[in-house]
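Trainee: coords below, sequence missing:
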């Protein structure tokens, strides 16, 4: 067995792993990047990019169907499922190609293929072909879909998002389990592309939404497009000759059985740490067998081991994985001089229609921090000027501020242009702006962002800082 001694070993070549590699290489050229699967990040290969490609096709179909709102009547809309999936895969492969180009530019001596396992705190064995002895180690092994046992009864008709993008054609029907980010995005996209969809959840949650007012509004809106039960009582899942028969309790009909071509499991993801033999180290593990770590340094305890990206199950988003990889790699490279890195204001976007966005602290976190001394501002987009002009006037934005200081703390939104509005709000939160300072910023007319001003004005009034809110203020323009 080949033996190799390095300063830094990085396990996993995804977004976090590559970020760690680049950061660690600034400190040493004696390092290795170990990858046990395909090169190409989760985002590029089976996550952000292919899902957005499918959503783009669905949005196009939906816009054509909604043309009559404007007096525009297109001919019958025909969805070519094969063409849809051909474009999804073609563009997906292009994005993956960019990642592969980056990998290929790394020195070959820095790359090692195979699954790594810990022998002890400093030694890794890679596929029984190499032993790597590392002074410092970064674990960046990502995550994989988590599939409940009940769904496995769908057998060969059970798919996860990794599989969906390999479809050559769109099926007639799909049962989606899990109304989280993946389930909502893919479920709505498939529905708008002509697939019969029913979405099942457990516990009542809906995406990342924590504000009950927004959750109720979003649930009502989605339910107009396809059946969605966020707290479903599913009795059985069974593979049949016709597909997959699902028996569930329908509120008005009792037990109902429907058959679908496929079951899509969007039931969360599990950190890839359970096959690392991490128990062979001296690290302190939590009840799931994952190492305890400091989210500002990514250091596991006071050890030489760091964990970044989806592997630590902290904030499984690409921009967070990139930040964590950079922090972990830098600290592994400079160890034992470990430093806290910049953790940005929390920001998450769900690319449904309307979009969902969460910024800064959740309403529960605001309540905890302020001990109840906070206020909320709200705006509905149903009468907001620009939103009505473009017939995208479904939505609700709620913003949170601290009483006394007037500081803006966070927001949740279900509405148009949330992907853009959430960035403005996140920047404001990271700059620790007060609501009054945010209101001093320019707002053009007519734009959707004027709805943000309306919500902030309501919040400032509720904080006992601003004046009474004037209904239909003409200073803002009609519908401002």
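Mentor: Right, received. Where do you want to start? What you see is a predicted model; the values in this text were computed from it and never measured.
Trainee: going by C-alpha atoms from here, please, whenever you check contacts or count neighbours.
Mentor: OK.
Trainee: how far is stretch 99-106 from where the chain is centred?
Mentor: 25 Å (C-alpha atoms, centre = their mean, to the nearest Å).
Trainee: quick one: buried residues of it?
Mentor: The neighbour-count check on stretch 99-106 (16 or more other C-alpha atoms under 10 Å) flags 99, 103 as buried.
Trainee: how about the strands in the stretch 101-250 of the chain?
Mentor: 111-113, 116-118, 123-126, 130-139, 143-145, 158-159, 173-177, 196-200, 228-229, 234-240, 243-250 (DSSP state E, counting those that start in this stretch).
Trainee: looking at these, which is nearest to residue 314?
Mentor: strand 143-145 (11.4 Å; C-alpha to C-alpha).
Trainee: so what touches the closest one?
Mentor: Residues outside strand 143-145 that contact it (C-alpha atoms under 8 Å, 6 or more residues apart in numbering): 160, 265, 266, 267, 268, 269, 270, 271, 272, 310, 311.
Trainee: show the buried residues in these.
Mentor: Applying 16+ other C-alpha under 10 Å to the contacts of strand 143-145 flags 160, 265, 266, 267, 268, 270, 271, 272, 310, 311 as buried.
Trainee: which of those sit farthest apart?
Mentor: So, the buried ones among the contacts of strand 143-145 by C-alpha to C-alpha: farthest apart are 265 and 311, at 19.9 Å.
Trainee: element containing residue 56?
Mentor: Here residue 56 is covered by helix 48-65, with elements defined by DSSP states H and E.
Trainee: could you list the buried residues of that helix?
Mentor: 48-59, 61-62, 65.
Trainee: and for stretch 458-469?
Mentor: Buried residues in stretch 458-469 (16+ other C-alpha under 10 Å): 458, 459, 460, 461, 462, 463, 465.
Trainee: buried sites along stretch 382-398?
Mentor: Buried-residue list, stretch 382-398, by 16+ other C-alpha under 10 Å: 383, 384, 385, 386, 387, 392, 393, 394, 395, 396, 397, 398.
Trainee: same check on stretch 439-452?
Mentor: So, applying 16+ other C-alpha under 10 Å, buried residues of stretch 439-452: 443, 446, 448, 449, 450, 451, 452.
Trainee: same question, stretch 85-94
Mentor: 85, 86, 88, 89, 91, 92, 93.
Trainee: any chance of these in a markdown table, with secondary structure and distance to residue 73 too?
Mentor: Formatted as a markdown table, the buried residues of stretch 85-94 follow (DSSP: H, G, I helix; E, B strand; the rest coil; distance: C-alpha to C-alpha, whole Å):
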| residue | secondary structure | distance to residue 73 |
| --- | --- | --- |
| 85 | helix | 26 |
| 86 | helix | 28 |
| 88 | helix | 27 |
| 89 | helix | 31 |
| 91 | helix | 30 |
| 92 | helix | 32 |
| 93 | helix | 35 |
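Trainee: structure two is appended below for comparative analysis:
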């Protein structure tokens, strides 16, 4: 039986970070991956393919807008299948970086097949081989939640894991769930000329986002697709002509909707029910997420968990950060703690939605009313005016001393030009410090600068300071 200093179960973003980091430090490492190649959900079903599709859809959308603006003529129908070929090409290109042989060259023993615990130190790989790990990292990711809707399974549906394998272009698409995945894919599909309807059980979109930003993104999306809030899907079936029938209840009224296909985007569940955790004593929540300490150790101290199997931040960049913490702790025996305080996220709709730290509502609940809020609408920023992309908002929340506790934005490519404030918050800079940074003119980042300028405007033109300044000027003259 082969023995390892560290076994990584799952070859997604976090698992690959751990495997590469531990091997480079001299540890004897095994990586178990259920698919033919590592890469995980992000590469095969999530970040990479969805962003490739979103980018292709944006090009189609911009072509139409440009034609309208400059009296050009656009003919033909956007080819979804051609876009999906571009998606596959992007996956194939990035796959080279995550190739199993590349990790073997690093000294990692890669096992292809499902792995399951036999006890808290032994893992059996599909096919029969069992290996021993002094320490083990669980990084098995997540999969789509399929709601128990009558007739859904029999009628058929697609998810974010199968949409990129479509061999036809549906004319009408019904999306169940208006979360991040649902909205990103819904808008992309609508831009290829598909009639898209999104159903959401909640009364509002994007409940985790700052309330003031939501109307901007909702208004933008409703120009391209139909959003049904307070809507519950009751039943799904198939008509004789092949149409898929969805029976929904909205605000007490029952409606029938006919479509060609159904995209289920009602959340994700952790892949912890198929790895033999009952043989380890590792504890999970009712939803199947693994419980860990701030050091990312489970209650079995030699077993760690990262990525989507945790409930904290189900993002690739968060899994990568967790992976670095685990390398320090599992390989060197350190006690580093994971810190999500400065972890941002982006919703890649158009316009994009950026989120960092507390919303205004959360800040008032946790800090109190003594907070400061600095806001700039994008129609006040010259570059956005020049681009004719003025729909959006930047919002920065600080404590009374100017320390950043939250930052939010909705606007064209907000995920890029808001990175400056991630750095500022992470390193403890106050909002006023950004005002001193020289920003090239005209850039989109000026939106952040204008928000930070408000800090000094408030300082200099309110309270006792203006009076003192007037006295000083009179004295100086």
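Mentor: Perfect, thanks for sending it. Just so it is clear, the structure is predicted and the values come from calculations on it, not from any experiment.
Trainee: quick one: which of the buried residues of stretch 85-94 of the first structure is nearest to residue 432 of the first structure?
Mentor: Distance to residue 432 of the first structure across the buried residues of stretch 85-94 of the first structure (C-alpha to C-alpha) is lowest for residue 92, with 37.7 Å.
Trainee: how about that closest one, nearest residue that isn't a chain neighbour?
Mentor: residue 50 (5.4 Å; C-alpha to C-alpha, 6 or more residues apart in numbering).
Trainee: the helix holding residue 56 of the first structure vs the second structure, average offset?
Mentor: Here the mean offset of helix 48-65 of the first structure against the second structure after fitting is 1.1 Å, by mean C-alpha distance after the TM-score superposition for the first structure.
Trainee: what is that helix packed up against?
Mentor: helix 42-45, helix 81-104, helix 181-192 (3 or more C-alpha pairs under 8 Å, 6 or more residues apart in numbering; DSSP states H and E).
Trainee: report the angle between it and helix 181-192.
Mentor: 30 degrees (axes from the mean of the first three to the mean of the last three C-alpha atoms, to 10 degrees).
Trainee: which ones are touching the closest residue to residue 197 of the first structure other than its chain neighbours?
Mentor: Nearest in space to residue 197 of the first structure, with sequence neighbours left out and distances taken as C-alpha to C-alpha, 6+ apart, is residue 174 at 5.2 Å. By C-alpha under 8 Å, 6+ apart, the contact set of residue 174 of the first structure is 195, 196, 197, 198, 260, 261, 262, 263, 264.
Trainee: how about 6 Å then?
Mentor: 197, 260, 261, 262, 263 (C-alpha atoms under 6 Å, 6 or more residues apart in numbering).
Trainee: over to residue 397 of the second structure?
Mentor: Residues near residue 397 of the second structure by C-alpha under 6 Å, 6+ apart: 372, 373, 405, 406.
Trainee: number of nearby residues for the last one?
Mentor: Here the neighbour count serves as a burial measure; for residue 406 of the second structure (other C-alpha atoms under 10 Å) it reads 26.
Trainee: over in the first structure, tell me which residue corresponds to it.
Mentor: Mapped onto the first structure by TM-score structural alignment, residue 406 of the second structure lines up with residue 410.
Trainee: now do the first one
Mentor: Matched by TM-score structural alignment, residue 372 of the second structure corresponds to residue 375 in the first structure.
Trainee: its match - that's part of a strand, no?
Mentor: Yes: under DSSP: H, G, I helix; E, B strand; the rest coil, residue 375 of the first structure sits within a strand.
Trainee: taking the centroid of the first structure, which residue is nearest it?
Mentor: residue 317 (5.2 Å; C-alpha atoms, centre = their mean).
Trainee: residue in the second structure paired with that residue?
Mentor: Aligned partner of residue 317 of the first structure by TM-score structural alignment: residue 315.
Trainee: isn't residue 347 of the first structure right next to residue 362, touching?
Mentor: No: applying C-alpha atoms under 6 Å, one finds residue 347 of the first structure not in contact with residue 362, separated by 10.7 Å.
Trainee: what's residue 428 of the second structure in contact with, if anything?
Mentor: Neighbour list for residue 428 of the second structure: empty [criterion: C-alpha under 6 Å, 6+ apart].
Trainee: and it, what element?
Mentor: For residue 428 of the second structure, there is no host helix or strand (DSSP H and E).
Trainee: which position in the first structure pairs with it?
Mentor: Using TM-score structural alignment, residue 428 of the second structure pairs with residue 432 in the first structure.
Trainee: repeat that for residue 32 of the second structure.
Mentor: Residue 32 of the second structure maps onto residue 34 in the first structure, by TM-score structural alignment.
Trainee: what about the helix or strand containing its match, distance to the chain center?
Mentor: Using DSSP H and E, residue 34 of the first structure sits in strand 31-35. Distance of strand 31-35 of the first structure from the chain centroid (C-alpha atoms, centre = their mean) equals 26 Å.
Trainee: over to stretch 318-337 of the first structure?
Mentor: Counting by C-alpha atoms, centre = their mean, stretch 318-337 of the first structure comes out at 21 Å from the chain centroid.
Trainee: swap in stretch 239-253 of the first structure?
Mentor: When distances are taken as C-alpha atoms, centre = their mean, stretch 239-253 of the first structure is centred 29 Å away from the chain's centroid.
Trainee: contacts for it, please.
Mentor: Here stretch 239-253 of the first structure has contacts from 154, 233-238, 255-261, using C-alpha under 6 Å, 6+ apart.
Trainee: what residues of it count as buried?
Mentor: Buried-residue list, stretch 239-253 of the first structure, by 16+ other C-alpha under 10 Å: 239, 243, 244, 245, 246, 247, 248.
Trainee: my understanding was that the residue nearest to residue 92 of the first structure contacts residue 93; is that so?
Mentor: No: in this structure, residue 50 of the first structure is not within contact of residue 93 by C-alpha under 6 Å, at 9.0 Å.
Trainee: rewinding a little: ok, of the contacts of residue 397 of the second structure, which come out buried?
Mentor: By 16+ other C-alpha under 10 Å, the contacts of residue 397 of the second structure give 372, 373, 405, 406 as buried.
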